[in-house]
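# Sharing a model that was predicted from the sequence below.
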Amino acid sequence: MTSYSSATARAEMSELRRLKSLLPPELQSWVMVEGSTEVNPPLIRSEELGRDEIEIQVDLAKWENLAIDQRNLLFWHEVARIQSDTIPREGWEMAALAIGLGGAVGELWVQDGLLLLLALGLCGISGYRLWQKNNGEKRIKEAIEADEKAITLATRFGYTLPNAYKSLGSAFKTLIEQTPNRRQRKQYETRLQALRQSAAKMKAKTQKAKAL
């Protein structure tokens, strides 16, 4: 049992080192790659640790069920999100919303109309920002854009365009099969469809260039 645990730990450390090597040189000094320690975590996600440090967290138990090429493209998707500055950040919105609501209740009590309007305005602004952050269409658009950039990153690391598209598409198909959550599965399906459209456009563009 101890031998099995040690072998598993070594394999996990080896995979984390391998993923670290897939970071573009300009990110290696401030992007960390670690195994997730949460209960039932997402497959892969990024978290801001500080102003100049980001950690990519991987659920290694689920991760090992994917082929190497699938892992690579999903990892580069996360890298692309970091490069595009679209990872979730701890913002001021929740604090502002709480302050605004508290202020509104307080001003109702003391009947100060101007301060009540200011408190309600703060609630409105922070609420709108929270809605923007969690807007489903915006998030899927950002994910599709990161998929495109992941393809480009893959070519930097030696993949041909067809192989990069094929590997990411294969990853989506596997995740669709393995994901019980309907909403998450739908997101993978949407991204797969967008990827197919992008691959078709790229193929047509390549064929047109060859014909010239």
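Nice, I can see it.
# going forward, measure contacts between C-alpha atoms and count neighbours the same way
Noted.
# Scan the chain for its longest helix.
Taking DSSP state H as the criterion, the chain has its longest helix at helix 182-211.
# Okay, buried residues for that helix please.
For helix 182-211, burial by neighbour count (16 or more other CA atoms under 10 Å) applies to Arg185, Gln187, Tyr188, Glu189, Thr190, Arg191, Leu192, Ala194, Leu195, Ala199.
# Put this next to the first one:
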Amino acid sequence: MGEAATGGRRQRTDKQRNRTHILEVAEEFFAEQGITGSMDAIAKRAGVGPGTLYRHFPNREALLAALLQARDEELESRRDAIQRDVTDSRDALAQWLQALSEWVTAFDGMPEPLRAALTEDTSPLAITCQGFITTTEEFLRPAQRDGVANSWVRGRDLFLSTLATAWARGAAMADESSPDALVSLMRTGWETSTTEAVPGGDQDPSYP
């Protein structure tokens, strides 16, 4: 193998190593500071120059999209498991929305860039969001056919409601009972059942 080929392979290996290291540092940083933390601070903590960071990830959305890739795969696995194992369309939709809610709260501040991605076709997060909206529709339609979800509800509405609920959980006025209450309110919106679910009380264990 020629010297040039060896050098090229070494450069590619170094580039991949730098990228992996930046992602590891960024995940730790975002977990501590939220996703609004400084990109330059991430570069400094990773021991690389800002130019190196931006060559790998030209903006915050690109970095966040790369960090979410592993979580996307995990969410897709949960989707497949629900589709395979859950036969009741109401429970399937509820479990999918719970899985989606957990994905949305991977980092503090996540709802805002995901919301923005829905109106910005150039955002690297846009394809991810649109894909999960499509999946939500796939769970919603059977529930609507079975009469357990309101016919006027759209998958896009449920996705946005999940983002809104995730944002509200982190609001200054939220307390420890807020997450269950918000999920219950959201479910009351799409579900046709008149059965009341009391946050924190006795309920179906599959209830998100």
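In hand now; what should we look at? Just so it is clear, the model here is predicted, and its values are computed rather than measured.
# what TM-score do we get after superposing?
TM-score for the superposed chains, counting by TM-score structural alignment, normalised by the length of structure 2: 0.32, backed by 103 aligned residues with a CA RMSD of 5.1 Å.
# picking that back up, can you redo the buried residues of helix 182-211 of structure 1 as CSV with distance to Lys166 of structure 1?
Output for those, formatted as CSV (distance: CA to CA, whole Å):
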residue, distance to Lys166 of structure 1
Arg185, 19
Gln187, 18
Tyr188, 15
Glu189, 15
Thr190, 16
Arg191, 13
Leu192, 11
Ala194, 13
Leu195, 9
Ala199, 9
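# which one of the residues you listed sits closest to Leu97 of structure 1?
Leu97 of structure 1 has its nearest neighbour among the buried residues of helix 182-211 of structure 1 in Gln187, at 28.9 Å by CA to CA.
# nearest residue to the closest one other than its sequence neighbours?
Residue nearest to Gln187 of structure 1 in three dimensions, not counting chain neighbours: Ile140, with 7.0 Å by CA to CA, 6 or more residues apart in numbering.
# shouldn't that neighbour be in contact with Lys186?
No - counting by CA atoms under 8 Å, Ile140 of structure 1 stays clear of Lys186, with 10.3 Å between them.
# roughly how far apart are the residue nearest to Gln187 of structure 1 and Gln184 of structure 1?
11 Å (CA to CA, to the nearest Å).
# In terms of helices and strands, where is Ala4 of structure 2?
Ala4 of structure 2 is located in helix 3-33, with elements delineated by DSSP states H and E.
# cool, and Ser5 of structure 1?
Taking DSSP H and E as the criterion, Ser5 of structure 1 maps to helix 2-21.
# which of the residues in the strand or helix carrying Arg90 of structure 2 are buried?
Element membership for Arg90 of structure 2, per DSSP H and E: helix 89-104. For helix 89-104 of structure 2, a neighbour-count test (16+ other CA under 10 Å) marks 89-101, 103-104 as buried.
# next SSE after it?
Following helix 89-104 of structure 2 toward the C-terminus (DSSP H and E): helix 111-117.
# follow-up on the earlier one: count of residues packed around the residue nearest to Gln187 of structure 1?
Counted with other CA atoms under 10 Å, residues neighbouring Ile140 of structure 1 total 15.
# And the one 10 residues further on, by the same measure?
Residues within reach of Ala150 of structure 1, counting by other CA under 10 Å, total 25.
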